[in-house]
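K.L.:
sequence-free structure coming up:
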């Protein structure tokens, strides 16, 4: 089950469970759509993978399966993945 992380790892923007702006990679690294597209160029700075829109968990299931409250922020800031 997805963690539904609460913020963008790059700019710390809030990304609530119902957000259509949340983007994730296959490791669930979470970024807002603006950072994913305009700062990171569509590649995760942690793993190099691409992003997909994070699914929205139905509100009726959030009580039983709540979103994560652990905020993750890249202390060193965000930079695009450089091609080798």
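P.N.:
Looks like it came in fine. Computed from a predicted model, the values in this text were never measured in an experiment. Numbering: from 1, shown residues only.
K.L.:
could you use CA atoms for every contact and neighbour count after this?
P.N.:
OK.
K.L.:
contacts only, for the most centrally placed residue in the chain.
P.N.:
Closest residue to the average C-alpha location of the chain: residue 30 at 1.3 Å, with C-alpha atoms, centre = their mean. Listed by C-alpha atoms under 8 Å, 6 or more residues apart in numbering, the contact set of residue 30 reads 5, 7-9, 22-24.
K.L.:
please repeat the previous calculation with a cut-off of 10 Å.
P.N.:
Counting by C-alpha atoms under 10 Å, 6 or more residues apart in numbering, residue 30 makes contact with 3-10, 15, 22-24, 36, 44, 51-54, 72-73.
K.L.:
do residue 35 as well
P.N.:
8-11, 13, 23, 41-42, 78-80.
K.L.:
one step back: the residue nearest to the centre of the chain and residue 84, how far apart?
P.N.:
24 Å (C-alpha to C-alpha, to the nearest Å).
K.L.:
from residue 83, how far off is residue 54?
P.N.:
In terms of C-alpha to C-alpha, residue 54 sits 25 Å off from residue 83.
K.L.:
structure two is appended below for comparative analysis:
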């Protein structure tokens, strides 16, 4: 089950469960869309993968208790600002490769 982390790991922007600008990689590293585009060049600084919009968990119990009230978002913040220069060096060779081909 997705952790639904509460903030962008880089800029610490709040990303509540219904945030449409939350982005995740396949390891659930969580960043805001602005950081993914302007700082990270769609390259996860932790794994090198790409990002996708984070799904929004239903806020109402539509079926079988699969909703935010039963499976709440995480509250622990994981704030790990990215060193822009180090990330630029890391991502230089792979940012042109589509995420599905990395």
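P.N.:
Sure, I can see it. Note that the structure is predicted; figures quoted are calculated from it, not measured.
K.L.:
need the TM-score between these chains.
P.N.:
The TM-score (TM-score structural alignment, normalised by the length of the first structure) is 0.92; 82 aligned residues with a C-alpha RMSD of 1.2 Å.
K.L.:
top helix in the second structure by residue count?
P.N.:
helix 84-91 (DSSP state H).
K.L.:
show me where the first structure has strands.
P.N.:
Secondary structure of the first structure (DSSP state E): strands at 22-24, 30-32, 52-53.
K.L.:
which elements pack onto the last one?
P.N.:
Under the contact criterion of 3 or more C-alpha pairs under 10 Å, 6 or more residues apart in numbering; DSSP states H and E, strand 52-53 of the first structure touches strand 22-24, strand 30-32.
K.L.:
would CSV of those with distance to residue 66 of the first structure be doable?
P.N.:
As requested, those are arranged in CSV below (distance: least, C-alpha to C-alpha, whole Å):
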stretch, distance to residue 66 of the first structure
strand 22-24, 16
strand 30-32, 16
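K.L.:
so which of those strands gets nearest residue 58 of the first structure?
P.N.:
strand 22-24 (15.1 Å; C-alpha to C-alpha).
K.L.:
and the helices and strands packed on strand 52-53 of the first structure: which comes nearest residue 63 of the first structure?
P.N.:
That would be, of those and by C-alpha to C-alpha, strand 22-24, which comes in at 20.0 Å.
K.L.:
centre of the chain to the closest one, how far?
P.N.:
Centre-to-centre, strand 22-24 of the first structure and its host chain are 4 Å apart (C-alpha atoms, centre = their mean, to the nearest Å).
K.L.:
give the aligned range of that strand in the second structure.
P.N.:
Counting by TM-score structural alignment, strand 22-24 of the first structure falls onto residues 22-24 of the second structure.
K.L.:
and that stretch, how far from the first structure on average?
P.N.:
If you overlay the two and look at stretch 22-24 of the second structure, the average distance to its match in the first structure is 0.1 Å (mean C-alpha distance after the TM-score superposition for the first structure).
K.L.:
what does that stretch rub up against?
P.N.:
2, 4-8, 13-16, 29-36, 42, 44, 49-56.
K.L.:
if we can go back for a sec, just want to know which of residue 54 and residue 83 of the first structure has more residues nearby.
P.N.:
When residue 54 of the first structure and residue 83 are compared for neighbours, residue 54 comes out ahead with 22 against 5, by other C-alpha atoms under 10 Å.
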